[in-house]
Structures are given as structure tokens and as C-alpha cells.
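> Quick one: sequence plus predicted model below, questions after.
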Amino acid sequence: MTATPPAGRKSGLVLFFAVTFTTTWAFWLVAIALGGSPMSYPTVIPYLLGGFGPVIGAIVIRARRARRRLPAPAHTVRLRLSMRLFYVPPLLLLAPATVLAGALLAHLLGDPAVSLTAGRNLIATMGGPVAFVVSMLVAGPLAEEPGWRGTAYPRLRASLSRVQASLVLGVAWAIWHLPLFFISGTVQNTFGLISWSGLLFTLSVIPMALLTGYAYERAGVVASIAVHFGVNATMALLSVNSPLTQALILAVQLIAVIALLAWQREEPVVHTAPPSHQVAHAPRRV
């Protein structure tokens, strides 16, 4: 596979981020203007649609690439590599384990023990375990991962290391979430933007980006979806809102991803020049 020229990589990333942020923030600004709970009509409609901004950005980029008949980025992890899927179950277990470990450490340091009571109430409110799992899978993992990891990450990896690519994407991901702090009834709004919990939520996106980036490199979007789902579902079930618990979960996730990255060392990237007959069309690559 030929290397993607820098101009093409940058144009693809710029378009992805433009579509993703414009779509999401437009819908969420409508939700803010409407007021009310994000789960009540009519606010629920723009609130839910806004979460699909990364997928919409991914669709635009994929359609652009298909129209121009361009190859996938060199760092794309394809699902047809079925042996890689053996990574998914351990990663799915690791994700909630980091949350549980952080919550246990917080309790040992004086925080109240986390309880499943609020989680049971949440499941009942959402219509049962199946509805809970489906909603936690769609709102976040399925709505975001094909965009953040499946589309933006491979393009960032064309010129950055896996840590650098994850950090850049983590900052963008954190900024993308900011309108949620102004939608009444969201977890972020309950925290407040100017608070320790709000700050820690924003910072927690960084280790999440590192974990999901590592998962993507191991087994593609399926693995990053599994990690995203595992963390989100466990945080919701435990109703994590204590700054100490949030901080320790963040710390545990950082330690976990550092260990994973040290254990699975990054493979050197070999860049190849495009064939001479493709040079004239190089700027069109994404």
C-alpha cells in the first residue's frame, strides 16, 4: 500500500473534524436552547442526534474516499483479521476493571463505598437490562468509535506515534464534549464545568483515548467499542461522581495503558513512496 501524502492526510482530518464538530455542536446547541431534560421531548431528539457527529464525519470521509477510489490509510485495522478479535474479551474485562479498581482505592482512602442501588434504578428507568445495554452501546461506543478511532486515528498515525495520535485525539474528544455541560440533566451538567468533577471528567477523556487507541490497534473498531462500552456502562452503574473516585479511576487507567503500551511495543513504520504513475494524483489522497 502506498503512503498517503501529507496534504491528503491533513485535508481528510480537517474535513472529518469540521463535519464532526459542526454536526454535534449544532444539534447540542439546539438542545441547550430547548431546555428541559435530555430524555424528554423534544430535547431528546437533538441531544441524541448530536452524539452521532463522529459517525457522520466518518461517513463523509468514507464516501469521499470511495468516490475518489483511494486506498484505506496504512494504519487502518481491518475486521477481516479475525485472529485479532481474541483481544476483544480481555479488553472488555479490563475496561470495567479499571473503574472498579479506582472505586475500591477511593473507598480505602475514605470515600463512601460505591453502591449498585443507583445503577439498579437506572436500569429500571431505562426499561430493563437489555434496554440499558443497547442504550449504553449505541450512545457513545457505536455513535463515536467508527469516527474517532476508525477514521481519525489511522490518519493521525500516518505522521504520529500511537501515543501522540491518542493524545491529539483525546484533546479533540474532550473539547467535543463541552456543550454537554450546558444541557440540563446530563451527567456533565450535574458536575458543572467549573468544578473538580467537571475538570476530572474532561481530563478522564485522555486515558480513555489512550485505552481505546490501544484497543483499536489490537483488534480494530470492535475492540475500541468494547473498551468504550465497558467504561461507560460501569461508570453509569456505579454512579461515579466523587472527585476522589474520578481521580483514582483516571490514575488506574493511566497506569493500565502505560503497562499495555510497554508490553506491546510499537512496531516501526516503513513509509513507501507512491508509484510514479500516481504522483500526479497524490494530493487527492485522504
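Done, it's in.
> use CA for all of it now, contacts and neighbours both
Will do.
> Helices of the protein, start to end?
For the chain, the helices defined by DSSP state H cover 6-34, 44-50, 53-67, 88-108, 117-126, 129-137, 143-147, 153-156, 162-176, 187-191, 196-238, 243-263.
> of all these, which lies closest to Leu79?
Minimum separation from Leu79 across these (C-alpha to C-alpha) falls at helix 196-238, 6.5 Å.
> about what we covered before: dump the helices of the chain into TSV; add mean neighbour count and distance to Arg78 as well.
Output for the helices of the chain, formatted as TSV (neighbours: other C-alpha atoms under 10 Å; distance: least, C-alpha to C-alpha, whole Å):
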stretch	mean neighbour count	distance to Arg78
helix 6-34	19	19
helix 44-50	20	27
helix 53-67	19	14
helix 88-108	19	14
helix 117-126	14	34
helix 129-137	15	21
helix 143-147	24	12
helix 153-156	24	11
helix 162-176	19	17
helix 187-191	18	34
helix 196-238	23	6
helix 243-263	18	21
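> Turn those into a markdown table, including distance to Val270.
Below are the helices of the chain laid out as a markdown table (distance: least, C-alpha to C-alpha, whole Å):
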| stretch | distance to Val270 |
| --- | --- |
| helix 6-34 | 15 |
| helix 44-50 | 38 |
| helix 53-67 | 23 |
| helix 88-108 | 27 |
| helix 117-126 | 48 |
| helix 129-137 | 36 |
| helix 143-147 | 25 |
| helix 153-156 | 15 |
| helix 162-176 | 15 |
| helix 187-191 | 42 |
| helix 196-238 | 16 |
| helix 243-263 | 20 |
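> Looking at those, spot the one closest to Pro73.
helix 153-156 (6.2 Å).
> So which elements touch the closest one?
Applying 3 or more C-alpha pairs under 8 Å, 6 or more residues apart in numbering; DSSP states H and E, one finds that helix 153-156 makes contact with helix 6-34, helix 162-176.
> Which among those is found nearest to Pro129?
Comparing these against Pro129 with C-alpha to C-alpha, the closest turns out to be helix 6-34 (27.2 Å).
> angle of the closest one against helix 162-176?
Between helix 6-34 and helix 162-176, the angle comes out at 30 degrees (axes from the mean of the first three to the mean of the last three C-alpha atoms, to 10 degrees).
> and helix 6-34 with helix 53-67, angle?
Using the same axes, to 10 degrees: helix 6-34 against helix 53-67 is 150 degrees.
> re the thing from before, and Asn121, which of the helices and strands packed on helix 153-156 is closest to it?
Closest among those, once you apply C-alpha to C-alpha, is helix 6-34, at 25.1 Å.
> try this one side by side with the last:
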Amino acid sequence: MTLPFNYSPLRFFSLVFAATWLPWSIAAYLSYLPQLQVWVMSLALLGLLGPVCAASAMVWASGDKRLWQDCRKRVFSLGGISPGRVLLMLGLILIPLVMATWLSVRFGQSASQFSFSGGFLAMLPLALIAALLEELGWRSYGVDSLRSIWKMLLPASLAFSVLWALWHLPLFFIHNTYQNQLWQAGGIYVTNFFISIFPATVMANWFYYRCQRSIPAAILFHFSLVMASELLQIEPLTKCIWTGLLFLVAAMLIAIEQDIFFKE
């Protein structure tokens, strides 16, 4: 897919990393000082603004009214989001989750993993904010800017998954974050987190382009994936199995939807 806009992916991702890593690095330091905890959440939320602020800056600096109109149109576009597509998307997330939990129990892990998580409702607002702020930046400018280099979606998805994974890096050093807990649990779980970014990217891009580059569709997928991970009381090993199954889903989508992933 060729878009009639001039993108600057290097400048965009440099802005994103600078705008995110600076407040998150400060938050990581402050998170170990009990008297300054009040600032940690504010800095963490400030870092989440990195993608959308960078995208806004790049669109404004381009001086291209067509790019601005394209982004504005897609921010409010719901035309490609059909009930059938939403159900399929949810199935591709939840069925592997249930299968991973079942396999985990068969391997000797606790059957209590099938219980609903007590923190599910508490995560709703944070997951929605994260999905909203990230996808407004990633899908309004980031992913399309990478396609301006690689043309085909699959290599662009691979490049984005690497950048998206690295973007999360400071979170591993902020005390009590999900990523920090993975760090304490062991290297295999940290590795699984980074590996899981690739199938998540493939699935997100598939849904995004199938829904006519609708940014609300990308937000919906991101939110659904995060909330699915909080739905059950699954253990870290189960998440590793889930990642493996999501890789199979991603491979299936790439094989079936070649017009999306391989068409220039």
C-alpha cells in the first residue's frame, strides 16, 4: 500500500523514545523512594503520551493538510468495524488463552487459573487509557511511516514489533509495574514478553487494516488483548504457552491474508 504522504519514521520514533523514556527513567528512580511515590504514576502517564504527542508533532510539522485530514478521518472511522470482525478478533485472542490455561493445568499447574482475576475491573481504566494514547500515535503515523520504507506490511510489522518492544524497556525498572514483576520472576518471562510483541503486532495490524485503517479498531484490539491477559488468574508459564499459540494464530493470518501482509 502506497500512501501519498511524506513520512519521517526516524524522526517520529526518535521523538517517541525521547518523550517516553525520559519521564519513565525518572519514574524508575523515584519508584524506589517512598516519599516520592506520588510522582511515579504522573510520570508513568506522561510517558504514555509519547506516541500521540510525537504523531501530532509530525503531522503538524509536515504542513500537509491531506495527512491531517487522513488522520482526523481515521480517528473517528467506525465503518470497517463490523460485529463479525469484532467477534473473530475476540475469538483469536480468547480461544488461545483458554487453550493455554487448559494445557498449563494438564502440565500440573493450578486449576484455580480458570478463576476470574480480582484485579480485572481495576485494570479497565488504565488499559483503556494506555490503548487510547498508544494507538493514537502508532496507527495515526507510526505504522504507516514504516510502510513508507518497507511497503509490505509484514516487514513493517516486524520492524514495529522490535521498536514497540524496546519502547517498553524502562517499565522493567519502575518498581511494582507488570514488567518489573516479570523481571523479578525470571529471565524466561521477560523474554516471553518481548517475543509476544510480534504476534500481537501481526494481529493488531491485521485487524487495523481489515477495518479500513480505523484507529478505533486498533484501540479496541489493544484494549481487548490487555484485558484478556487480566481476565483469568493465569500464571507466568501459562502466558508463555499463550504466546506460542498466538504465534500460530499470527502465522495463520499471514498465510490466509496475503493480500494484507504482502501487497505493496
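Nice, thanks for sending it over. In this text the structure is predicted, and so the values were computed from the model without any measurement.
> if we can go back for a sec, how about a markdown table for the helices and strands packed on helix 153-156 of structure 1, with distance to Val60 of structure 1 added?
Formatted as a markdown table, these follow (distance: least, C-alpha to C-alpha, whole Å):
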| stretch | distance to Val60 of structure 1 |
| --- | --- |
| helix 6-34 | 7 |
| helix 162-176 | 18 |
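> So which of those is nearest Tyr47 of structure 1?
Here helix 6-34 is closest among those (C-alpha to C-alpha), at 5.6 Å.
> follow-up on the earlier one: what's the closest of the helices of structure 1 to His75 of structure 1?
Smallest distance to His75 of structure 1 across those (C-alpha to C-alpha): 4.8 Å, for helix 153-156.
> Counterpart of Val222 of structure 1 over in structure 2?
For Val222 of structure 1, the aligned residue in structure 2 is Pro216 (criterion: TM-score structural alignment).
> so who does the residue nearest to its match when sequence neighbours are not counted touch?
Spatial nearest neighbour of Pro216 of structure 2, chain neighbours left out: Val75 (6.5 Å); criterion: C-alpha to C-alpha, 6 or more residues apart in numbering. Going by C-alpha atoms under 8 Å, 6 or more residues apart in numbering, Val75 of structure 2 touches Leu136, Ser140, Ser214, Ile215, Pro216.
> again, but for Ser115 of structure 1
Leu238, Ser239.
> at 10 Å instead, please
Leu237, Leu238, Ser239, Val240 (C-alpha atoms under 10 Å, 6 or more residues apart in numbering).
> what do you get for Arg149 of structure 1?
Per C-alpha under 10 Å, 6+ apart, neighbours of Arg149 of structure 1: 54, 58, 76-77, 155-156, 166, 169, 209, 212-217, 220-221, 224-225.
> quick one, which of the helices of structure 1 is nearest to Val269 of structure 1?
helix 162-176 (11.1 Å).
> Quick one: average offset of the closest one versus structure 2, please.
Its aligned residues in structure 2 lie a mean 0.6 Å from helix 162-176 of structure 1 after superposition (mean C-alpha distance after the TM-score superposition for structure 1).
> Pull up the aligned stretch in structure 2 for that helix.
Counting by TM-score structural alignment, helix 162-176 of structure 1 corresponds to 153-167 in structure 2.
> next one: stretch 94-109 of structure 1
The alignment of stretch 94-109 of structure 1 onto structure 2 (TM-score structural alignment) spans residues 92-107.
> Also stretch 250-264 of structure 1?
Residue span in structure 2 matched to stretch 250-264 of structure 1, by TM-score structural alignment: 243-257.
> what number of residues lie near Leu33 of structure 2?
12 (other C-alpha atoms under 10 Å).
> re earlier: how about residues contacting the match of stretch 250-264 of structure 1?
In contact with stretch 243-257 of structure 2 (C-alpha under 10 Å, 6+ apart) are residues 92-93, 95-97, 99-100, 153-154, 192-193, 195-204, 206, 210, 237-242, 260-263.
> rerun that using 6 Å as the cut-off
Pro96, Ser196, Pro199, Val202 (C-alpha atoms under 6 Å, 6 or more residues apart in numbering).
> And those, which two are furthest apart?
Between any two of these (C-alpha to C-alpha), the greatest distance is 15.3 Å, for Pro96 and Val202.
> From Ala57 of structure 2, how far off is Phe114 of structure 2?
For Phe114 of structure 2, the distance to Ala57 of structure 2 (C-alpha to C-alpha, to the nearest Å) stands at 45 Å.
> follow-up on the earlier one: reformat the contacts of stretch 243-257 of structure 2 as a markdown table; add distance to Trp167 of structure 2.
A markdown table is the format used below for those (distance: C-alpha to C-alpha, whole Å):
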| residue | distance to Trp167 of structure 2 |
| --- | --- |
| Pro96 | 26 |
| Ser196 | 14 |
| Pro199 | 17 |
| Val202 | 17 |
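> wait, which of these is closest to Pro125 of structure 2?
Looking across the contacts of stretch 243-257 of structure 2 and measuring by C-alpha to C-alpha, the closest to Pro125 of structure 2 is Ser196, at 22.9 Å.
> Please name the residues that touch that closest one.
By C-alpha under 6 Å, 6+ apart, the contact set of Ser196 of structure 2 is Thr243.
> Show me what it lines up with in structure 1.
Matched by TM-score structural alignment, Ser196 of structure 2 corresponds to Ser204 in structure 1.
> Name the residues that touch the match of helix 162-176 of structure 1?
For stretch 153-167 of structure 2, using C-alpha under 6 Å, 6+ apart, the contacting residues are Leu146, Arg147, Trp150, Phe194, Ile197, Phe198, Thr201, Phe261.
> How about the contacts made by Pro141 of structure 1?
By C-alpha under 6 Å, 6+ apart, Pro141 of structure 1 lies in contact with Ile225, His228, Phe229.
> Please tabulate those in JSON lines, including the columns distance to Arg9 of structure 1.
Shown next, in JSON lines, are the contacts of Pro141 of structure 1 (distance: C-alpha to C-alpha, whole Å):
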{"residue": "Ile225", "distance to Arg9 of structure 1": "24"}
{"residue": "His228", "distance to Arg9 of structure 1": "26"}
{"residue": "Phe229", "distance to Arg9 of structure 1": "29"}
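> Which one of these is nearest to Asn121 of structure 1?
Once C-alpha to C-alpha is applied, the member of these that ends up nearest Asn121 of structure 1 is Phe229, at 19.2 Å.
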